[in-house]
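Asks: dropping a prediction and its sequence here:
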Amino acid sequence: MLMSNTDRPARLHYMANGFRVLSPGDHVVCAVSGERLALEDLRYWSVAAQQPYATAEIATAAMSPGR
């Protein structure tokens, strides 16, 4: 039986210029806001923290010193 990736979170390895899918799925969850992000809409992540972010503003705040 084939499994569908619909409504299943993906597990990713974040790299400087992209990401590699470790476990298939159709979305990830923003590490700060908890917002669900479709993989095709994912634009911001931290390579060091291995976390996805929903927006540039959230990513900038999350990676700012002193946070």
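Replies: Good, I have the coordinates.
Asks: C-alpha from now on. contacts and neighbour counts both.
Replies: Fine.
Asks: surely L12 touches R20?
Replies: Yes - proximity of L12 to R20 meets the contact threshold set by CA atoms under 8 Å, at 5.6 Å.
Asks: ok, those two, which is more surrounded?
Replies: Remark: of L12 and R20, L12 carries more neighbours, 19 against 11, as counted by other CA atoms under 10 Å.
Asks: hold the first one in mind and look at this next one:
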Amino acid sequence: MLIASRNRLARLQYGPNGFRTLSPGDHVLCAVSGAPIGLDELRYWSVARQEPYASAAIATRAMLDAVPGA
């Protein structure tokens, strides 16, 4: 029996070269904007903070904001 994962939030573990599905789903939410990101479109995340980002610009801003004095 297949489990439907459409319109369902996935739970992922982010690694340096990819991610592992902990709970099946078809999308995650951007940690900054809250925008849904389809798993097939997910390209940016932080391994240290275990957060997904919707774009390179958002990921860069989040990383700069985490650096004191940046």
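Replies: Structure received. Since this is a predicted model, take the numbers as computed values, not measurements.
Asks: quick check: L12 of structure 2 vs A57 of structure 2, distance?
Replies: Counting by CA to CA, to the nearest Å, the separation of L12 of structure 2 from A57 of structure 2 is 21 Å.
Asks: now swap in A10 of structure 2 and tell me
Replies: A10 of structure 2 is 23 Å from A57 of structure 2, by CA to CA.
Asks: quick one, which of those two is more surrounded?
Replies: It is A10, of A10 of structure 2 and A57, that has more neighbours when counted by other CA under 10 Å, with 18 against 11.
Asks: setting the sequence-adjacent residues aside, check what's closest to the more buried one.
Replies: Spatially, and ignoring its direct neighbours in sequence, A10 of structure 2 is nearest to G25 (3.9 Å; CA to CA, 6 or more residues apart in numbering).
Asks: counterpart of the one you found in structure 1?
Replies: Matched by TM-score structural alignment, G25 of structure 2 corresponds to G25 in structure 1.
Asks: that match reaches P9, doesn't it?
Replies: Yes - the pair G25 of structure 1 / P9 is scored as a contact, 4.8 Å apart, by CA under 8 Å.
Asks: now do the SS call for the residue most central in space within structure 1.
Replies: In structure 1, the residue lying closest to the centroid (CA atoms, centre = their mean) is P52, at 3.0 Å. Following DSSP: H, G, I helix; E, B strand; the rest coil, P52 of structure 1 is assigned to strand.
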